[in-house]
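sequence-free structure coming up:
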């Protein structure tokens, strides 16, 4: 790129030798914005972007001081600048013609033929030294972007070099250096040879690990810290420790110092922690067509004692549904990923709807009151969460208008919940997969009123194929093995229809109809396919189809709907407005407003 002094000398020469342009100068005003006045033909993508950036920067460099001759500079030397801009991408012999035109303002035009590219003839990329067999460095070597026979793209070469030095530093090879880094270009043969040799040096080990913290038991903090002197250094271990300590809720500041000692080839680790507020309060509001306005309140006592025991009160309410629970947690052996909990809670639900004007005319009456107690153990492993528990509950359930039909049950059952989640963003995922499954086994041997084996599962897959196109698939399946399906408690039954299952139908409209009342089913099956077209990064139009049913004894009818939607992934969470119509003749379309995540 030219220096400012060279530009000014060139401009002075051109001003004296271009009278024809001076004659036009009074007729063609110069534009205020340079980028829009440059026309490049024959270039696209990164080639065009780089050429345009270099030309524009040069015009801006000299424009403020020599306003009337800056286009003369561009016409004279712009071709050379374009040629220089193409060299990093392997084009060393382009053919460039230039011209200028006078419309409302003066503009420049360049026609470019890039010519024959420089092809890599011999590629020698090696890792030398003690880290030669490191799996991550070998992965970098295997993914090195430039291969023999490919076009030379120097930005890719530079990025790969920087990536290797960043990777060696993160793995503890702090003395890594390039013994050789050379690109030899033969313009006549249009070939290039690459010689790149990275010498890793020794891998540093962790030194002494020390910490200062104000209020928790050292025995508890020791269980969080998995770093030991003599372990190989890995920056991901440091980052994970910091994340775990923050997530504990005990500390507002976690500062980790890990500076390499070049003489001993070790990395001492010093951790400083500051006490967090002991109480945390969270309030939430939401809305869905199924439940109407809803709210939540959560109070967490982050620690009750130096051993890290904690308590949490959670309540949720809507027009017809209310719940509250109190949980006591005890950290496990791996406190960042394991805890034991004790929970008591209350659930009430009073739904009364008359769906007499639908294809499936019936009344929905759900009058539930449930008290429950749980003791459980939660364990996280990677993307998986395992929740094992034993629950006891007493429930009254009424699904008709006759109070004498009230079903009173007492149940004691072990259960397990499995959850898997992998996503690039929880609120606006462009790719992700989630899976959950729940299993329960109630038996009279433990004090339950009846024997029940329960299973339910749900899976969601979403993938953005381009910035504007995204597909989401969801399926769910559930069933009970029980002698008398009419004796199922409410939290063992399945309902379909509404915002989160089969849109286009009323909330809990689909399912067994017994004497004109919707009772919920012993099994469920459903599937959703949804396509989103993003008009803007966070605003999409959607088309979808839902299919599903809840049923007894394999007597199911897969009710289907189709619909369109407007989805806004707002800063406070996804807001979805969907309009769906059942395929069944006679059903009217429904509007659904939902605030929830995709996964």
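That came through fine. Not measured: the values here are computed from a predicted model.

for the rest of this, base every contact and every neighbour count on C-alpha atoms.
Fine.

strands along the stretch 451-599 of the chain, start to end?
452-466, 469-482, 513-514, 517-518, 523-536, 539-551, 559-570, 573-582, 590-595 (DSSP state E, counting those that start in this stretch).

same list (the ones you listed) but as CSV, adding distance to residue 329.
Shown next, in CSV, are those (distance: least, C-alpha to C-alpha, whole Å):
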stretch, distance to residue 329
strand 452-466, 26
strand 469-482, 30
strand 513-514, 42
strand 517-518, 39
strand 523-536, 33
strand 539-551, 36
strand 559-570, 33
strand 573-582, 28
strand 590-595, 30
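
surely residue 78 meets residue 55?
Yes. In this structure, residue 78 is within contact of residue 55 by C-alpha atoms under 8 Å, at 6.5 Å.

quick check: chain neighbours aside, which residue is closest to residue 299?
residue 281 (4.7 Å; C-alpha to C-alpha, 6 or more residues apart in numbering).

helices or strands next to the one helix or strand the one you found maps to in the packing?
Element membership for residue 281 (DSSP states H and E) is strand 279-288. Counting contacts by 3 or more C-alpha pairs under 8 Å, 6 or more residues apart in numbering; DSSP states H and E, strand 279-288 packs against strand 292-301, strand 590-595.

may I see the buried residues of the shortest one?
To tie it back to what came earlier, the one meant is strand 590-595. 590, 591, 592, 593, 594, 595 (16 or more other C-alpha atoms under 10 Å).

and which of the residues you listed is nearest to residue 137?
residue 595 (43.9 Å; C-alpha to C-alpha).

got a list of what the closest one touches?
286, 287, 288, 573, 574, 575, 576 (C-alpha atoms under 8 Å, 6 or more residues apart in numbering).

below is an additional structure, to be compared with the one above:
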């Protein structure tokens, strides 16, 4: 026999012991009895009736309508109460009339949701799962643009004396909305380049994840300090939702300074200068400088977005480094040209060519090196969950 107990209130010293239930039934009974923990309850017939009522409610929520509850309180320990619970036979679903109407009737995600979560004939009635399924239908409809969705019938009937429940859910999604025209406001970058970053096109079926992708893509550009993407609900026309994007431009110059220390080069000063946008085409420049007694370096990178600015661009990097440590002195120059683009199968390809030149003096020896190094690389990142991913994979 399973027994659970807990003290309800330190002042009243009230202690409950529950026997006869386990698993989900036990957990739900415990939740319902927790309401008494802050009450200064005095044991008695009225309080016993209230305890019995809460236990029955907890069991009925999980489909058990024929519970028997015996409450026992000893004379020598009046603040210790034992509840002996027999849940009885459960109510099972006899009729599951679940209908998807409108465009959702042919939507794979709605069909999968019905398959996975809908109340099924023969299952024990669980009112929480019933309500959860209804809520899941509403949420999915909003995410996918079924803005006129509604329940044309929503009934849960329980014949406790027959141990049967009858579920009638008719969900009419209506017509799925599509993306309308996209308008940009407050942008300092040319509109054509912003259009190239859209993860959707007018006439595509609406999905809220696409708006999240657009927001992330625009934020990753570094061109803006504030981005607001929203639907223009006041100008919906023929099931088309216009999209408005409002911007605040990023500062034209961002300067960062820092002081560091490492055992190989000692104290070091750093200065980073970033220009997130140089012109309406969205070109950007970044330069980094580091100075220490042993080593001095400066690097600069110039980025040139192409037609699809988020995934296709050139980048040119130029760097110089001077190092003088004990009997070794070296000067290094490197030039790197890179081309990035996204392939049709969601793989990113990077093609590069680097020129490296170094001359050095070590003790009495002087020499130099000149190398040209071509390269190509591929990588792919996948994720599930939209803007709040729960799974990701990178190759």
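Noted; the coordinates are in hand. Values in this document were obtained by computation on a predicted structure and should not be read as measured data.

coming back round to it: residue 36 of the first structure: which of the buried residues of strand 590-595 of the first structure is nearest?
Nearest to residue 36 of the first structure among those, with distances taken as C-alpha to C-alpha, is residue 595, at 42.5 Å.

that older thread, which one, of the helices and strands packed on strand 279-288 of the first structure, ends up nearest to residue 101 of the first structure?
Across these, closest to residue 101 of the first structure is strand 590-595 (C-alpha to C-alpha), at 54.9 Å.

what residues in the second structure pair up with that closest one?
On the second structure, no counterpart of strand 590-595 of the first structure exists by TM-score structural alignment.

would you turn the buried residues of strand 590-595 of the first structure into TSV with distance to residue 393 of the first structure?
Shown next, in TSV, are the buried residues of strand 590-595 of the first structure (distance: C-alpha to C-alpha, whole Å):
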residue	distance to residue 393 of the first structure
590	36
591	36
592	33
593	33
594	31
595	30
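
list the residues that contact the corresponding residue of the first structure for residue 312 of the second structure.
Under the alignment (TM-score structural alignment), residue 312 of the second structure pairs with residue 338 of the first structure. Residue 338 of the first structure is in contact with 331, 332, 377, 378, 379, 380, counting by C-alpha under 8 Å, 6+ apart.

which residue ranges of the second structure form helices?
23-33, 45-60, 108-117, 127-143, 191-195, 208-221 (DSSP state H).

contacting residues around the second one?
It refers to helix 45-60 of the second structure. Contacts for helix 45-60 of the second structure (C-alpha under 8 Å, 6+ apart): 25, 28, 29, 32, 33, 41, 65, 67, 69, 71, 87.

what's the mean distance for it versus the first structure?
Comparison of helix 45-60 of the second structure with the first structure after fitting gives an average deviation of 2.0 Å (mean C-alpha distance after the TM-score superposition for the first structure).

buried sites along that helix?
Residues of helix 45-60 of the second structure classed as buried by neighbour count (16+ other C-alpha under 10 Å): 48, 51, 52, 54, 55, 56, 57, 58, 59, 60.

what lines up with the fourth one in the first structure?
Yep, that's residue 54 of the second structure we're talking about. In the first structure, the residue paired with residue 54 of the second structure according to TM-score structural alignment is residue 81.

coming back round to it: of all the helices and strands packed on strand 279-288 of the first structure, which one is nearest residue 61 of the first structure?
The nearest among these, by C-alpha to C-alpha, is strand 590-595 at 50.5 Å.

return the residue of the second structure aligned against residue 13 of the first structure.
Checking TM-score structural alignment: residue 13 of the first structure goes with nothing.

mind listing residues that contact the helix or strand containing residue 13 of the first structure?
Using DSSP H and E, residue 13 of the first structure maps to helix 4-17. Helix 4-17 of the first structure is contacted from outside by 61, 62, 69, 70, 72, 73, 76, using C-alpha under 8 Å, 6+ apart.

again, only this time at 7 Å
Residues external to helix 4-17 of the first structure that are found in contact with it (C-alpha atoms under 7 Å, 6 or more residues apart in numbering): 69, 72, 73.

what's the closest of those residues to residue 246 of the first structure?
residue 73 (57.4 Å).

before we move on, back to that, could I have the PyMOL command that selects the buried members from the contacts of residue 338 of the first structure?
To isolate the buried subset of the contacts of residue 338 of the first structure in PyMOL, counting by 16+ other C-alpha under 10 Å, use the following:
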select buried, resi 331+332+377+378+379+380
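
in strands, which of the contacts of residue 338 of the first structure fall?
331, 377, 378, 379, 380 (DSSP state E).

same list (those) but as TSV, adding distance to residue 306 of the first structure.
Converted to TSV, these look like this (distance: C-alpha to C-alpha, whole Å):
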residue	distance to residue 306 of the first structure
331	11
377	21
378	21
379	22
380	23
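
of all those residues, which two lie farthest apart?
331 and 380 (12.6 Å).

gap between stretch 125-145 of the first structure and the chain center?
Put simply, stretch 125-145 of the first structure sits 29 Å off its chain's centre (C-alpha atoms, centre = their mean, to the nearest Å).

repeat that for stretch 255-262 of the first structure.
31 Å.

and after the helix holding residue 13 of the first structure, which helix or strand comes next?
With DSSP H and E, the next secondary element past helix 4-17 of the first structure is helix 19-25.

buried ones in that next one?
So for helix 19-25 of the first structure, counting by 16+ other C-alpha under 10 Å, buried means 21, 22.

same question, stretch 210-229 of the first structure
Buried residues in stretch 210-229 of the first structure (16+ other C-alpha under 10 Å): 213, 216, 220, 221, 224, 225, 227.

now do the contacts for the last one.
The neighbourhood of residue 227 of the first structure, defined by C-alpha under 7 Å, 6+ apart, contains no residues.
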